[in-house]
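Visitor: Here's my sequence, what's the structure:
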Amino acid sequence: MHRLIVLFPEGGPGAGLILLRLAVMACLLLQDPPVAGAYADAMDLATAVLAALLLIGLLTRTTAATCCVLALRVMHGADAGSVLPALALALSALALALLGPGAYSIDARLFGRRVLGRPR
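Guide: This next block holds a predicted model:
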């Protein structure tokens, strides 16, 4: 039986997933960090690492899920003006985590289709 689900779509859907990765990355970089003080530098570094992973498409599902959790954390302690952007980031990151990275990512090269055969 053939699978009906394409794990790493190419063409238009693959380009759409690149745009979704870039949108989540941009929203992530524009968010105010949920911590201040001594942990702000560590949070900035973690945000930069997450953004870089999204940009190249490495561990995309895990990175997007982490962005979603981070956005929910921002929503928890945010004022009324910051809730909507954090909600947009959380929903976009959740969609990316469910859809995957697409064919134009490092994940597709690392975990893409392989042909397995029996040794003769």
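Visitor: Going by C-alpha atoms from here, please, whenever you check contacts or count neighbours.
Guide: Fine.
Visitor: Roughly how far does Thr63 sit from Ala42?
Guide: Distance of Thr63 to Ala42, given as CA to CA, to the nearest Å: 17 Å.
Visitor: higher neighbour count, those two?
Guide: Neighbour totals were compared for Thr63 and Ala42, and Thr63 leads with 21 against 11 (other CA atoms under 10 Å).
Visitor: so who does the more buried one touch?
Guide: Leu50, Leu53, Leu54, Ala97 (CA atoms under 8 Å, 6 or more residues apart in numbering).
Visitor: what do you get if the cut-off is 7 Å, keeping everything else the same?
Guide: For Thr63, the contacting residues are Leu50, Leu54, by CA atoms under 7 Å, 6 or more residues apart in numbering.
Visitor: run this one through as well so I can compare:
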Amino acid sequence: MRGYTASFPRGSAGAGLLLLRLALAAQLLWQGAGAAAAWWQTLLVALLSLMLCAGLLTPVAAALCACYHLMSFDHNGLTGAATAIALVLMGPGAYAADARLFGRRKILM
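Guide: So this is what the prediction gives:
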């Protein structure tokens, strides 16, 4: 996981990524709440939304979110999928659990 995201930006870039994660989680909940036909789909939507809000395993959660959005076959699904893919490529930011767990480490020799 550490080599997967290039950096964990702070400041306005980190705040922007936090906002992006929260917006994607809200869109997933909004779209998934009405579309979930089974209890496991509702559980999946809730779990992915919580992971995105916390920034926990963000690339995995965002990739699953992109798949979920692409299955909806409408323009909101495409927007959500594009947002999720952008989040996969950019990483979670400094204000995420991933930054605490997998952030940069000092190598002392």
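Visitor: can you tell me how far the spatially most central residue of the first structure sits from Leu116 of the first structure?
Guide: Averaging the C-alpha coordinates of the first structure gives a centre point, and the residue nearest to it by CA atoms, centre = their mean is Ala64 (2.9 Å). When CA to CA is applied, the distance between Ala64 of the first structure and Leu116 of the first structure equals 30 Å.
Visitor: Which neighbouring elements make contact with the helix of greatest length in the second structure?
Guide: In the second structure, assigned by DSSP state H, the helix with the most residues is helix 11-35. For helix 11-35 of the second structure, the elements it packs on are helix 39-54, judged by 3 or more CA pairs under 7 Å, 6 or more residues apart in numbering; DSSP states H and E.
Visitor: So which bit of the first structure is the helix it packs on matched to?
Guide: Helix 39-54 of the second structure falls opposite residues 41-56 of the first structure when the two are matched by TM-score structural alignment.
Visitor: Tell me the buried residues in the matching stretch?
Guide: By neighbour count on 16 or more other CA atoms under 10 Å, the buried set for stretch 41-56 of the first structure is Thr47, Leu50, Ala51, Leu53, Leu54, Leu55, Ile56.
Visitor: which of the residues you listed lies closest to Pro101 of the first structure?
Guide: Compare each of those with Pro101 of the first structure using CA to CA and the shortest gap goes to Leu54, at 8.6 Å.
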